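Undergrad: Just to be clear, the model below is a prediction. Sequence and coordinates:
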Amino acid sequence: MRQVQYLTQLLQEIIFKKSKNKKQEAIQEINNALERLTKEHPKQFHELELEETANLFIQNDAYQAELALAVADLLVEEAEMLKDQQFSKSKKAYQQAYMLYKKAQLDKNAAVPLDIHQKTTQIKQELSHKNALAEIEKLLN
């Protein structure tokens, strides 16, 4: 729960920094937060395959949907800031976010945001390449 609160506060800071055109600082803060999530994992967050990304949020055989949703929100912000500079990193962040959102939607006990359909639709438009979404759909089935 503390992680979710921390990430929610961080998201507010990221949005503020983005609005003040401090994108590099915002991206660095996102990377620091993601690094904390994978400190026990041999790979950095952005190096994780999609299945590894999903598995990162499974604890005691339960999917930690609220934590995954908070991370997905950060990934979307990062993807938007990187979209014009580093397309491949932006695409990977969008893919990870989309997968986390969709997996949370499948969790009957998760409190998903009311605008999750809007968020996933936006990401689908960014990931218009069919292969980018096909791998996620395959993992979710």
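TA: Sure, I can see it. Numbering: from 1, shown residues only.
Undergrad: Going by C-alpha atoms from here, please, whenever you check contacts or count neighbours.
TA: Fine.
Undergrad: Which residue, other than its chain neighbours, is closest to Leu139?
TA: Of all residues not flanking Leu139 in the chain, Glu51 sits nearest, at 6.9 Å (CA to CA, 6 or more residues apart in numbering).
Undergrad: Helix or strand: which one has the one you found?
TA: helix 50-55 (DSSP states H and E).
Undergrad: which is the next helix or strand following the longest helix anywhere in the chain?
TA: In the chain, assigned by DSSP state H, the helix with the most residues is helix 87-106. Downstream of helix 87-106, the next assigned helix or strand under DSSP H and E is helix 116-126.
Undergrad: putting a second one here so we can go through both:
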Amino acid sequence: MTNHTAQVDGFPKIGAPALRALNSAGYHSLEELVKVREADLAKLHGMGPKALGILRDALAAKGLAFAGEQVSNQGAYAEVNGIRLYYAYYGKPASQEVPLVILHGGLSRIEMMHELIEALESERTIIGVDLQAHGRTADIDRPIRYPSCADDIGGLIQ
């Protein structure tokens, strides 16, 4: 198992290409990343999804997040259809109304939907989900297909 807690130049262990990308862009500590959007970091040459995930988790461990994103302290995992599915509640506390489930697009995670969540969370309860092999939900030995994802969400909200 890789140790992601070892610090290198003020960052967790993220690999040389990602570290060079951050340093070239003028970022030299984890705390500086609260001023930049994750989508902007993703555009840096050498910055891949694995490094972004490590940085996101390191920020969250300190109660921080990339610019424009929120850290949900309501997140949890559910065992559904053989997968450990990450989900988080946003907005109004659970009420009698049916919650709105928000899904991210491909190669993304639920935090990337923060603008939509922020626009709706004052009016209703929202459940955000990281689908198979995205965000905090690990991959399992099955193809990623829409029917499987739909079954996972159905199992989650039952």
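TA: Received it, and whenever you're ready, just let me know what you need. These figures come from a predicted structure and were not determined experimentally.
Undergrad: Next, the TM-score between them, please.
TA: Laid over one another, the chains give 0.33 as their TM-score (TM-score structural alignment, normalised by the length of structure 1), with 86 aligned residues with a CA RMSD of 5.5 Å.
Undergrad: and the helix holding Glu51 of structure 1, how far from the chain's centre?
TA: Computed by CA atoms, centre = their mean, to the nearest Å, the chain-centroid distance of helix 50-55 of structure 1 equals 11 Å.
Undergrad: Stretch 58-68 of structure 1 now?
TA: 14 Å.
Undergrad: Identify each buried residue in the longest helix of structure 1, please.
TA: Under the neighbour-count criterion of 16 or more other CA atoms under 10 Å, helix 87-106 of structure 1 has 90-105 buried.
Undergrad: Check stretch 80-92 of structure 2 too.
TA: Ile83, Arg84, Leu85, Tyr86, Tyr87, Ala88, Tyr89, Tyr90, Gly91.
Undergrad: Can you say which helix or strand has the second one in it?
TA: In this case it means Arg84 of structure 2. Using DSSP H and E, Arg84 of structure 2 sits within strand 83-91.
Undergrad: for that strand, packing partners?
TA: With contacts taken as 3 or more CA pairs under 8 Å, 6 or more residues apart in numbering; DSSP states H and E, strand 83-91 of structure 2 sits against strand 75-80, helix 114-120, strand 125-130.
Undergrad: could I get those as a markdown table with distance to Pro147 of structure 2?
TA: Listed next are those as a markdown table, based on distance: least, CA to CA, whole Å:
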| stretch | distance to Pro147 of structure 2 |
| --- | --- |
| strand 75-80 | 14 |
| helix 114-120 | 24 |
| strand 125-130 | 16 |
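Undergrad: Right, I'll call it a day here.
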